[in-house]
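J.: attaching a predicted model along with its sequence, questions to come.
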Amino acid sequence: MGFVENLVLVFVAGFVTALATGLGAIPFFFFDSISDRGNVVLWGLSSGIMVSASVFGLIEEGLAEGGPAEILAGMAVGVVLVVVAHNVITNAEVDPREYGEADFKKLLLILGVLTVHSFPEGVAVGVSFADLNLGTGPQFLGFTIPVLAIFMTVAISIHNVPEGTAISIPLRAMGVSEWKMVWWAVFSSLPQPVGAVIAFAFVRLARDFLPLGFGFAAGAMIYLVLTEFIPEALEHGEGLPNGGKLELLGGVAIGVSIMLPLAFI
């Protein structure tokens, strides 16, 4: 197989992982309204999923490729990204149409950070295809696919489903329709096939930057949870007993319990 055909296969693998994110919005097709208590739990669920994905997924993968200093440097840059993006979006003139302006700016920030976070995962997919057509692994459509590439594509696809749910929760709270939630969930992962192709084409260089990339994504996501998701949950819980803190902790615990088993896949 030629180089172009190889790139197409890697792109398709990355696109499969992106499509899996859209599955996370499917539960929202089955209920219409959400109470304040339910909203607090869902924001907590989203927070638990994102922090777990950062700690047990991105940071763990980064440490497997590099040292703590690289991860911490990447995380610091990720935090700066969220701060700068927040300031830019807050001061930007936007047309929110049917959404409140504040909600629309929060939506832009959340989607922006989650879209950026998916790029390193795509890079990981591309790197896993480094030994494509070198004679080891199963045959598929004339390609000899490395076992690591199959594992990485499946693992990231599975991880992306609850991340799609995490993305859909704030969208649901803002009144976004179900199919739009599916679209935005998939959109947030579209950098994955792009990152996969770039990483496969420059696999040696991409592998060197993986620790920074994973740390960058983790820092951005954790900071977003602390500064946007949890305050939003507590705002919804103001009228509940204990300010909704028990519901928030319960949602976080559920999110962590969902993601913990995926750390061993």
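T.: It's in.
J.: hey, let's count contacts and neighbours off CA atoms from now on
T.: Will do.
J.: what is the burial count for the residue nearest to A155 when sequence neighbours are not counted?
T.: Take A155 and drop its neighbours on the chain: the residue closest to it by Cα to Cα, 6 or more residues apart in numbering is I265, 6.3 Å away. Neighbours of I265 under the rule other Cα atoms under 10 Å: 12.
J.: what does Y99 give?
T.: Y99: 14 surrounding residues under other Cα under 10 Å.
J.: state the distance from the residue nearest to it when sequence neighbours are not counted to S257.
T.: With Cα to Cα, 6+ apart as the criterion, Y99 has its nearest non-adjacent residue at 7.0 Å, and that residue is M174. In this view, M174 and S257 are 26 Å apart by Cα to Cα, to the nearest Å.
J.: circling back: the residue nearest to Y99 contacts D103, doesn't it?
T.: Yes: between M174 and D103 there is a contact at 6.7 Å, judged by Cα atoms under 8 Å.
J.: which residues does L210 contact?
T.: Applying Cα atoms under 8 Å, 6 or more residues apart in numbering, one finds that L210 lies in contact with 62, 65-66, 120, 123-124.
J.: can you list those residues in a markdown table and add distance to L111?
T.: Shown next, in a markdown table, are these (distance: Cα to Cα, whole Å):
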| residue | distance to L111 |
| --- | --- |
| G62 | 23 |
| E65 | 27 |
| G66 | 28 |
| P120 | 16 |
| V123 | 19 |
| A124 | 21 |
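J.: one more structure, for comparison:
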Amino acid sequence: MDSNVMVMMASALVTGLGAIPVLFIRNISHRRMDAILAYTAGVMMAASTYGLIPASLKLTNLYILAFGVLAGALLLNMLEYFIPHTDMDHQRVDITLSSQSWMLIMAMTLHNIPEGLSVGASLASEIESLGLVVALSMALQNAPEGFLVAIFLVNQRVSKPTAITFAMATGIMECLAGFAGLYLVQIALFLVPYGLAFAAGAMLFIVYKELIPESHGHGYERLATFSFLLGLLSMIGLVEWFR
């Protein structure tokens, strides 16, 4: 198998691997859930501001970056209107999956499309080390993303295998988009800076609109704040370690 294909598939499938730890988690308290959400928010914040945005700026200018970031945030904002928000802790007993979780799953799936496109096109380009840097950035953020999707579903009493399956499905979309980028590099390479910025905007929307407010709603704001900082530093440390 071509090395570029292997790297691309590994980067995307890390999403499913990131969801596996939910198998070993029991009785998720508000305190623990808030810490997990805040840590994940920190990782996604670092992935956006330290990975995706700088990578986009290297390939384009501030105007395209701003367009992509705003487009990613606006799309998720529109998505929320089609999937009305409900409180996870006050939903009707007959609802299997809250609309908030559906929005999170769809948001992760949608923003994985430009991510996969960016990885595939970057790997197929002749720009030195760009492909590996982009693939690594995506892989490092995909693990907590998969865990986030799975932990949300488990918290809603969805079976753990089903939760992991949903998380893996979001990663499969990135893999498919990666193949498109890999084999349509001449077209996709032009879209890479837009895709990176779009993915950053989508993640920042999730961080500020969903994760941070949710992690500060049960009286554990200080714990959540330090968990956020730990996630931020963990992501930056991993990127620096593998550079």
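T.: Done, it's in. Owing to the predicted nature of the structure, the values given are computational and were not obtained by experimental measurement.
J.: got a TM-score for the two of them?
T.: Once superposed, the chains reach a TM-score of 0.84 (TM-score structural alignment, normalised by the length of structure 2), with 235 aligned residues with a Cα RMSD of 2.8 Å.
J.: the residue nearest to Y99 of structure 1 matches what in structure 2?
T.: In structure 2, the residue paired with M174 of structure 1 is Q156, using TM-score structural alignment.
J.: its match contacts L97, correct?
T.: Yes: at 6.7 Å, Q156 of structure 2 and L97 qualify as touching, with contact defined as Cα under 8 Å.
J.: so between these two, which is more surrounded?
T.: Neighbour tally, Q156 of structure 2 and L97, criterion other Cα under 10 Å: the higher count belongs to Q156, 18 against 15.
J.: helices of structure 2, residue ranges please.
T.: For structure 2, the helices defined by DSSP state H cover 3-19, 30-46, 53-59, 62-82, 99-124, 130-155, 160-183, 185-206, 212-215, 221-242.
J.: the second one aligns to what range in structure 1?
T.: The aligned range for helix 30-46 of structure 2 in structure 1 is 36-52, by TM-score structural alignment.
J.: what about the closest residue to P84 of structure 2 other than its chain neighbours, how many neighbours?
T.: Leaving out its chain neighbours, the residue that sits closest to P84 of structure 2 by Cα to Cα, 6+ apart is S99, at 6.2 Å. Neighbour count for S99 of structure 2, taken as other Cα under 10 Å: 19.
J.: ok, now L132 of structure 1?
T.: Neighbourhood size, L132 of structure 1 [other Cα under 10 Å]: 20.
J.: list the contacts for it?
T.: Counting by Cα under 8 Å, 6+ apart, L132 of structure 1 touches 6, 143-146.
J.: if we can go back for a sec, which two of the contacts of L210 of structure 1 have the greatest separation?
T.: Across those, the longest distance by Cα to Cα is 14.9 Å; it joins G66 and V123.
J.: these two: who's more crowded?
T.: More crowded of G66 of structure 1 and V123, by other Cα under 10 Å: V123, with 28 against 17.
J.: structure 1: which residue goes with the residue nearest to P84 of structure 2?
T.: Using TM-score structural alignment, S99 of structure 2 pairs with K105 in structure 1.
J.: might one say that the residue nearest to P84 of structure 2 is in contact with Y81?
T.: No: with contact defined as Cα under 8 Å, S99 of structure 2 does not count as touching Y81 (10.7 Å).
J.: P21 of structure 2 contacts G146, doesn't it?
T.: No: judged on Cα under 8 Å, P21 of structure 2 makes no contact with G146 at a distance of 10.0 Å.
J.: more neighbours, these two?
T.: Using other Cα under 10 Å, the more surrounded residue of P21 of structure 2 and G146 is G146, with 30 against 14.
J.: show me what that one lines up with in structure 1.
T.: Residue correspondence to structure 1 (TM-score structural alignment): G146 of structure 2 is matched to G164.
J.: where in structure 1 does stretch 187-205 of structure 2 fall?
T.: Aligning stretch 187-205 of structure 2 against structure 1 (TM-score structural alignment) gives residues 205-223.
J.: how close does that stretch sit to structure 2?
T.: Stretch 205-223 of structure 1, aligned to structure 2 and superposed, deviates on average by 1.3 Å (mean Cα distance after the TM-score superposition for structure 1).
J.: try stretch 152-161 of structure 1
T.: In the superposition with structure 2, the average deviation recorded for stretch 152-161 of structure 1 is 3.9 Å (mean Cα distance after the TM-score superposition for structure 1).
J.: contact partners of that stretch?
T.: 13-14, 16-18, 20-24, 53, 121, 124-125, 128, 259, 262, 265.
J.: those residues, buried ones only, as a ChimeraX selection?
T.: What follows is the ChimeraX syntax selecting those of these that are buried according to 16 or more other Cα atoms under 10 Å:
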select :13,14,16,17,18,20,21,22,23,24,53,121,124,125,128,259,262
